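Chemist: Kindly generate the corresponding structure for this input.
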Amino acid sequence: MRFRPCIDIHNGKVKQIVGGSLDSRESATENFVSEKGADFYANMYREMGFYGGHIILLNPPGSPYYELTREQAMAALKATPGLLQIGGGITDENAAGFIEAGASHVIVTSFVFKNGNISIPSIKKLVKAVGRERIVLDLSCREKDGDYYIVTDRWQKFTKVKLSEETLDELSEYCDEFLVHAADVEGKQQGIEENVARILGDWGKIPTTYAGGVKSLSDLELLKEVGKGKIDVTVGSALDIFGGSIKIADMQKIFSK
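Modeler: Okay, here's the model as predicted:
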């Protein structure tokens, strides 16, 4: 189990938000807004020995804020080439540009789902553009009728695809890693979504990162238990660097062992 740091950028600012609150008007419920740039956090993570984290652009292409958000992301990639992954509006047409700018991987959701279903032709285009070894598929999900369904368009639109071992088996042929936000608890600091972590831990065939709901160090122990030690973790709003109570220095001590 590793700690995977994050840099979420919205309207040109590094922020922590409540995951399900993003809307088409570019507003969101904010937990924290930083006055520091994305490159500051990227350099901090490098100095602390954290790697394999991700930058997420929370404004879609076409948004009036997209270029500001993209500029922040590119500054972080330039400061720490090869250290961080990047996601948000990734397609086969722009993926290579982010890799060339310094991203280790591109993180993709919406592009590989069409009409609520997995689009294998789209995935194959992405593989052709950057290679399977550079792709992270974001299978962030929300609960509906007792199951967890993958959601797209900034976690607002349900697909018809369940988060399951069958889905993970099918999609793992086309990517190097999975990233899964439990979007119902993302940014709420109310505890992890144990059932999501259990699905991922029971599968556990390629590197997979869980995000959502961590509020304390005890949540990390619970995640390690239900995930059978097979899944990595992202912590955002609960960290002291984003206004929370978990000291990132403690995370460094725990995960440098």
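Chemist: Going by C-alpha atoms from here, please, whenever you check contacts or count neighbours.
Modeler: Will do.
Chemist: which residues touch the spatially most central residue of the chain?
Modeler: Closest to where the C-alpha atoms of the chain average out (Cα atoms, centre = their mean) is L179, at 5.4 Å. Listed by Cα atoms under 8 Å, 6 or more residues apart in numbering, the contact set of L179 reads 107, 136-140, 208-211.
Chemist: who's in contact with stretch 35-53?
Modeler: 3-7, 9, 13-14, 72-73, 75-77, 79-80, 83-85, 234, 252.
Chemist: Name the residues of the one helix or strand D39 maps to that come out as buried.
Modeler: Element membership for D39 (DSSP states H and E) is helix 38-48. For helix 38-48, the buried set under the neighbour-count rule, 16 or more other Cα atoms under 10 Å, comprises 38-39, 41-43, 45.
Chemist: Show me how far it is from its chain's centre.
Modeler: Relative to its chain's centre, helix 38-48 lies at 17 Å (Cα atoms, centre = their mean, to the nearest Å).
Chemist: following it, which helix or strand shows up next?
Modeler: From helix 38-48, the next helix or strand downstream (DSSP H and E) is strand 53-57.
Chemist: so after that next one, what's the next helix or strand?
Modeler: In N-to-C order, the element after strand 53-57 by DSSP H and E is helix 66-79.
Chemist: Now do the helices in the stretch 101-250 of the chain.
Modeler: Secondary structure of the stretch 101-250 of the chain (DSSP state H, counting those that start in this stretch): helices located at 120-130, 165-171, 194-203, 217-226, 248-255.
Chemist: Here is a second sequence; please produce its structure as well for comparison:
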Amino acid sequence: MTRFRPCIDLHAGQVKQIVGGTLDSATSALRTNYVSAHPSSHYASLYRDAALEGAHVIMLGPGNDAAATEALAAWPGHLQVGGGISDGNAALWVQKGASKVIITSFLFPEGKFSQERLDAVLAALGGQRDKLVIDLSCRRRGDDKWFVAMNKWQTITDMEVNQESIKSLEPYCSEFLIHAADNEGLQKGIDEKLVEKLAAWCSIPVTYAGGGRNLDDLELVKKLSNGKVDLTIGSALDCFGGTGVKFDDCVEWNRKQDAER
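Modeler: As a prediction, the model looks like this:
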């Protein structure tokens, strides 16, 4: 059943909501919807108190290790961590309290997928695929094609997100996280075609993020995916300065889904 999934996006050590397509090394190009006065632990505690499982903590660039560690300490064993994860530090983040680690860029040296690197990450986790989330965040190319985007969603890789690539990766992880980078932070609605495709292609849990703006989008994702895809809402939430939807309403929406099961 479709669930609301929360997030904590970290940039330069602060909790922020950023327009995904502008996230690169040129600070002048960065468009930020919200910079929180609260530390990461505030949001981790908020999710803990609401019993919201599956939240992802994403480190967008350097300088975020301390903030991510602080979030994990507030709710150890219940938050996923991504951003700069490799075979060299994956186990460390689990030791710090991550329920799962999320990996993208490390799998694509010079923009090309590396099975060897995926094997190395899984080995570092002791072969525990239940500890690994593969992030296939992507950018649209044409009407109905999406390619994995890495390096803060600026570099398009050689991997198309389609049924073939999904099926090839499923044996190595426990779920997928997929941001539609072209929709991220714009609050202009979800990529409906991508949500439909993900529901058709994925046989393990998958969370879509990008463009979510209100409770109607949760209902829409539920309808389009027949309850198979979860939705992350970020910038539109009142706890991130948004006006589109109240955090408490998302929590209540999840509770209603549980009651209907």
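Chemist: sorry, back to before: just the buried residues of the contacts of stretch 35-53 of structure 1.
Modeler: Buried by 16+ other Cα under 10 Å: 3-7, 9, 13-14, 72-73, 75-77, 79-80, 83-85, 234, out of the contacts of stretch 35-53 of structure 1.
Chemist: so where in structure 1 does stretch 207-226 of structure 2 end up aligned?
Modeler: Mapped onto structure 1 using TM-score structural alignment, stretch 207-226 of structure 2 spans residues 209-228.
Chemist: and the end-to-end length of the matching stretch?
Modeler: 13 Å (Cα to Cα, to the nearest Å).
Chemist: before we move on, what about stretch 163-177 of structure 2?
Modeler: End-to-end distance of stretch 163-177 of structure 2 (Cα to Cα): 15 Å.
Chemist: equivalent range in structure 1 for that stretch?
Modeler: Mapping stretch 163-177 of structure 2 onto structure 1 (TM-score structural alignment) gives residues 165-179.
Chemist: what sits against the closest residue in space to Y174 of structure 1 that isn't next to it in sequence?
Modeler: Nearest residue to Y174 of structure 1 in three dimensions, chain neighbours excluded: R132, at 5.5 Å (Cα to Cα, 6 or more residues apart in numbering). Applying Cα under 8 Å, 6+ apart to R132 of structure 1 gives the contacts 174-176.
Chemist: Let me have those residues in CSV, extended by distance to S218 of structure 1 and neighbour count.
Modeler: Output for the contacts of R132 of structure 1, formatted as CSV (distance: Cα to Cα, whole Å; neighbours: other Cα atoms under 10 Å):
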residue, distance to S218 of structure 1, neighbour count
Y174, 34, 20
C175, 31, 21
D176, 29, 18
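Chemist: now the residues you listed in JSON lines, with distance to R154 of structure 1?
Modeler: Shown next, in JSON lines, are the contacts of R132 of structure 1 (distance: Cα to Cα, whole Å):
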{"residue": "Y174", "distance to R154 of structure 1": "22"}
{"residue": "C175", "distance to R154 of structure 1": "20"}
{"residue": "D176", "distance to R154 of structure 1": "22"}
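Chemist: hmm, which of the residues you listed are common to structure 2?
Modeler: By both residues aligned by TM-score structural alignment, their matches' Cα atoms under 8 Å, the contacts of R132 of structure 1 still in contact after alignment to structure 2 are 174-176.
Chemist: Which one of these is nearest to I248 of structure 1?
Modeler: Closest approach to I248 of structure 1 among the kept ones among the contacts of R132 of structure 1 (Cα to Cα): D176, at 27.0 Å.
Chemist: does the closest one really touch P207, like I thought?
Modeler: Yes: using Cα atoms under 8 Å, D176 of structure 1 makes contact with P207 at a distance of 7.4 Å.
Chemist: on that earlier part again, inside strands: which ones of the contacts of L179 of structure 1?
Modeler: 107, 136-138, 208-211 (DSSP state E).
Chemist: Quick one: buried ones out of the residues you listed?
Modeler: 107, 136-138, 208-211.
Chemist: D145 of structure 1: which of the helices of the stretch 101-250 of structure 1 is closest?
Modeler: That would be helix 194-203 among those, by Cα to Cα, at 13.7 Å.
Chemist: how about the closest one: buried residues?
Modeler: Going by neighbour count (16+ other Cα under 10 Å), the buried part of helix 194-203 of structure 1 is 194, 196-201, 203.
Chemist: Mind putting those residues into JSON lines with distance to E165 of structure 1?
Modeler: What follows is these, written out as JSON lines (distance: Cα to Cα, whole Å):
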{"residue": "E194", "distance to E165 of structure 1": "16"}
{"residue": "V196", "distance to E165 of structure 1": "11"}
{"residue": "A197", "distance to E165 of structure 1": "12"}
{"residue": "R198", "distance to E165 of structure 1": "11"}
{"residue": "I199", "distance to E165 of structure 1": "7"}
{"residue": "L200", "distance to E165 of structure 1": "8"}
{"residue": "G201", "distance to E165 of structure 1": "10"}
{"residue": "W203", "distance to E165 of structure 1": "6"}
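Chemist: Which two of those residues have the greatest separation?
Modeler: E194 and W203 (14.3 Å).
Chemist: helix/strand/coil for G21 of structure 2?
Modeler: helix (DSSP: H, G, I helix; E, B strand; the rest coil).
Chemist: Now do the contacts for it.
Modeler: Taking Cα under 8 Å, 6+ apart as the test, what G21 of structure 2 contacts is 153-154, 181-182, 184.
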